[in-house]
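> below are the sequence and a predicted model; questions follow.
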Amino acid sequence: MMLDDTQCYRALLSHDARFDGRFFVGVRTTRIYCRPVCTVKPPLAKNCRYFPSAAAAEIEGFRPCLRCRPELAPGFATVDANRRLAQSAARLIDDGRLQEASLEDLATQLSVTDRHLRRVFQQEFGVSPVEYAQTQRLLLAKRLLTDTDMTVLDVALASGFASLRRFNDLFKKRYRMTPGELRKSRGAKSPTDRLVFDLAYRPPYDWPATLAFLAKRAITGVEVVDDKRYRRTMRAGKLSGWIEVVPAPKRAALRVTVSASLALALPSVLSRVKALFDLACNPTEIADALGPLAKANPGLRLPGAVDGFEIAVRAILGQQVTVKAAITIAGRFVKAFGDECETPFEGLDRLFPKPEAIATLTQDDVAKHGIIGARARAIIALAQALESGDLSLEPTAEIDATVAALETIPGVGPWTAQYIAMRALAWPDAFPHPDVAVLKAMRHDKPRDALANAEAWRPWRAYAVLHLWKSLEKST
């Protein structure tokens, strides 16, 4: 949003949750910065400065409020090209990529020059990518120090710092206290075998609808869903473990429990959870754009992915069959090729296969588990493309090029490519127009007619698809 001082101050006075995460306010007299929903007494207008990101506030010498905790603020979705580039870079940084790669490597992955990336990032967030990464590491460390019983050394490593000394020095410089001093004010701590985080979202959030969507598509061994919570196994690099997600009590957030085995991959894990549950969504903005279509369910979210390959395989297996049939076949696929994973939950014991485990298989290896030959070939070709680096299924991938590359894989058509774009690439304007349910809900016989009429829903056509599917559920 444009940081107009008058508008920002009005939002601050109203504590309107719709502005949470869209800007931060720094108070000149205290040198503290807050979220616009902070419950402390509002400062005088003349003492306020406004920033587009937490990193922009910190680089100017402001430290985070201990009450509203800026690290808990939700993100926000964008579709503009430059803003999408900046958000893609931020997503990679949140995923911990700058811990092992340079900014040049990041820019190469995003198919731009590092100079262009720095310029766009500065425009969007008010700081450089490196400064943003530094702030994200510190905010994660602050959260771990406050909410868990991890040692300071483990906190430093989990937050992406290469040395304890560097962590201590930067923490004290930024926050004017040592990590130990912060711990004196912490509340309840997580058990040592798990870590608990609250990830904020902008209400409304239709949690029952999201849970029902995931439950209907849950793969045996990988996911367990009941009427209150979502659990699944997860792989992050060489680490593996499990997560559990439930609504947080008394606040607009999801409570995420992460197994201790994933502690050193927290940036990546939390980033993927945010993508899976679409926590960056601004539902009011989308509902306004979709109009009557979204009126009945304004809090619908677009479920994303923790693993792009998993979503792509699901899409291929789901071609021309029911969701139930596709999940049954997916369960066989996981049982045959997925690794075992130890969890404390019954029925949760498998990791979805990695592309490298599938790329060397033959068609017969896959087909003998009840998978049609053409789909078996498509899955193997997909795995090979990912392993060779010719294809990326991360949300940061370039949309048009990725969709085009997917459609070159034999057995992957427009429906499959668009569905993958919806979920794996988190593209809000994806539209699988050949989808039978979409055509039925729109009362069209021809996909091209549905595509033409969906123009009115741009750039939120993926959300329109969810509402169309939902309308069919209510009519049956």
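Now that the structure is in, tell me what you want to look at.
> C-alpha only now, for contacts and for neighbours.
Noted.
> please enumerate the strands of this structure.
Under the criterion DSSP state E, the chain carries strands at the ranges 24-27, 32-34, 48-51, 63-64, 194-200, 223-225, 230-236, 239-247, 253-259.
> just put the ones you listed in CSV and tack on mean neighbour count.
Converted to CSV, these look like this (neighbours: other C-alpha atoms under 10 Å):
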stretch, mean neighbour count
strand 24-27, 26
strand 32-34, 25
strand 48-51, 19
strand 63-64, 22
strand 194-200, 21
strand 223-225, 21
strand 230-236, 22
strand 239-247, 20
strand 253-259, 21
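> out of these, nearest to Ala424?
Each of those has some distance to Ala424 by C-alpha to C-alpha; the shortest is strand 230-236, at 15.2 Å.
> take this one as well and set it beside the first:
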Amino acid sequence: MHTDFARCVRAVQSKDARFDGWFFTAVRTTRIYCRPSCPVVPPKPENMSFHPSAAAAQQAGYRACKRCRPDAAPGSPQWDERADVVARAMRLIADGVVDREGVPGLATRLGYSTRQVERQLLAELGAGPLALARAQRAQTARLLIETSELPMADIAFAAGFASVRSFNETVREVFALAPTELRRRARPGVRSAAPGTLSLRLPFRRPMCPDNLFGHLAATAVPGVEEWRNGAYRRTLTLPYGHGIVALTPRPDHVECRLSLTDLRDLSGAIARCRRLLDLDADPEAVDALLQEDPVLAPLVLKAPGRRVPRTVDADEFAVRAVLGQQVSTAAARTHAGRLVTARGTPIDDPEGGLTHLFPSAAALASLDSESLAMPRTRRATLTGLIAALASGDLHLGIGADRQRARAQLAALPGIGPWTVECIAMRALGDPDAFMPTDLGVRRAAAGLGLPATPAALTRHSARWSPWRAYAVQYLWATDDHPINHLPAN
């Protein structure tokens, strides 16, 4: 979008927050870059230039605006929507892969050479993987500076900088303030009251309907791993350097995020996972506009616009849970998952609630005696086959996965049919066009709305909802008075 100069100018002049994260406005006279919705008086068009990423603006010598804080804008929705190499790379960079494994590690995960990855990112985003990772480190550093009392040296290394000197130079270059000045300017009340806990605000594009999003997560919560407590969805997180506990509370203009981490190097990755879980980088106006073109869906969208797709913080975990949920009730699926957690999950301490374990990894589940599972023999075989494929690395479902290849690999496993494949594609792989025509809730809603009854006919009708069929599923599910569609009582 950043190449459409006239459209970008109109967005800036109208302070249109829908375009925050889609592009960044650089002002030649002040050498500052902003969000489109920046509250300051818009500059003259001849003084504007537009960049596809904060990293590109920084590469061009611009520093972040202190008013609109462009580094904290919602991410571009296309990185979750698209399935190409650039989008996969952006999801992996957000998860911290470049900081942990370098650019060669990123390229290996994508199945391309380092040169090919750098060339594609530069062509589309105006910055290579190192610059994109540097911009993310700067944002992580600012969050730690403003929301914690940590010494600056600790923040530097937690944010992924190789030295305190590079930390100081980057913060000054990006924010035009020294780290200590950033801390002094932090707004009152943003720091966490509980030692070791970070309190953050996760922005999103409006509108957002929290009912099905948080209702689904609470209703399907695995005992010991997830819970709804005091108006917040809480869960444990398995992270590259350690583990964490997050509490997510819906607010009118943001999601309140309280994070407790055993290693602060996991901060940026934990935030990225929480944003994916809640689908916070979605563009709800684009989604709802298309779905409203179908007169059958239009009343559902107008009644509660901005439904998001509840996703996951761990693709392998969700795949296991999807198999456990085959042809059983929500309560039964939770019970089965809870037994796996008790048998193979890693115990943790939770001073603030009832969380007791991390969900077990595929490697930990691989040694489980399948005969101990209280489920039909065929489903036990399906579960053990899935776990073996995940544990061996033959099946990859992470954020950098090739969605179509993963679909094909899942479908090739015994006992995994179209419903399970599309469920995993929607929730774990993040495919916005995943569709489940055989799902009981979808078929019941379709019948009630006068939509085609058979899966084949419903799939044909759903073509008009593409590429947002996963969101159409949320609106169809919402026609049923099921706990997944309601915020639970506190």
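Alright, I've got the coordinates. Source: prediction; values computed, not measured.
> got the strands of structure 1 as a markdown table, with distance to Gly126 of structure 1 columns?
Below are the strands of structure 1 laid out as a markdown table (distance: least, C-alpha to C-alpha, whole Å):
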| stretch | distance to Gly126 of structure 1 |
| --- | --- |
| strand 24-27 | 12 |
| strand 32-34 | 15 |
| strand 48-51 | 8 |
| strand 63-64 | 16 |
| strand 194-200 | 22 |
| strand 223-225 | 39 |
| strand 230-236 | 30 |
| strand 239-247 | 32 |
| strand 253-259 | 26 |
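> right, so of those strands, which gets closest to Asp95 of structure 1?
Evaluated with C-alpha to C-alpha, these place strand 230-236 nearest to Asp95 of structure 1, the distance being 10.0 Å.
> what about the spatially closest residue to Leu270 of structure 1 that is not a sequence neighbour, how many residues nearby?
Leaving out its chain neighbours, the residue that sits closest to Leu270 of structure 1 by C-alpha to C-alpha, 6 or more residues apart in numbering is Asp95, at 7.9 Å. By other C-alpha atoms under 10 Å, the residues close to Asp95 of structure 1 number 19.
> with Phe19 of structure 1 instead?
The number of residues packed near Phe19 of structure 1 is 22, by other C-alpha under 10 Å.
> tell me how far it lies from Pro203 of structure 1.
Distance of Phe19 of structure 1 to Pro203 of structure 1, computed by C-alpha to C-alpha, to the nearest Å: 11 Å.
> among the strands of structure 1, which comes closest to Leu361 of structure 1?
Among the strands of structure 1, strand 230-236 sits nearest to Leu361 of structure 1 (C-alpha to C-alpha), with 21.1 Å.
> and Arg137 of structure 2, what does it touch?
The contact partners of Arg137 of structure 2, by C-alpha atoms under 8 Å, 6 or more residues apart in numbering, come to 159-161, 268.
> still on that earlier bit, which of the strands of structure 1 sits closest to Lys142 of structure 1?
The closest of these to Lys142 of structure 1 is strand 63-64. By C-alpha to C-alpha, the value is 9.7 Å.
> whatever residue of structure 2 lines up with Ile399 of structure 1: neighbour count?
Taking TM-score structural alignment, the alignment pairs Ile399 of structure 1 with Arg403 from structure 2. Neighbours of Arg403 of structure 2 under the rule other C-alpha under 10 Å: 22.
> next, the contact list for the closest residue to Leu153 of structure 1 other than its chain neighbours, please.
Excluding its sequence neighbours, the residue lying closest to Leu153 of structure 1 (C-alpha to C-alpha, 6+ apart) is Leu164, at 6.0 Å. Neighbouring residues of Leu164 of structure 1 by C-alpha under 8 Å, 6+ apart: 152-153, 156-157.
> mind giving me the PyMOL command for buried ones among those residues?
To isolate the buried members of the contacts of Leu164 of structure 1 in PyMOL, using 16 or more other C-alpha atoms under 10 Å:
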select buried, resi 152+156+157
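> and which of the contacts of Leu164 of structure 1 is nearest Leu302 of structure 1?
For these, the nearest to Leu302 of structure 1 is Leu157 (32.4 Å; C-alpha to C-alpha).
> how close does that closest one get to Ala424 of structure 1?
Distance from Leu157 of structure 1 to Ala424 of structure 1, counting by C-alpha to C-alpha: 28 Å.
> Thr402 of structure 1 too?
Distance, Thr402 of structure 1 to Ala424 of structure 1, using C-alpha to C-alpha: 11 Å.
> between those two, what contacts are shared?
Common contact partners of Thr402 of structure 1 and Ala424 (C-alpha under 8 Å, 6+ apart): Leu393.
> settle it for me: which of these two has more neighbours?
More crowded of Thr402 of structure 1 and Ala424, by other C-alpha under 10 Å: Ala424, with 27 against 19.
> the more buried one matches what in structure 2?
Aligned partner of Ala424 of structure 1 by TM-score structural alignment: Ala428.
> make sure its match is actually in contact with Phe318.
Yes - here Ala428 of structure 2 lies in contact with Phe318, judged by C-alpha atoms under 8 Å, at a distance of 6.3 Å.
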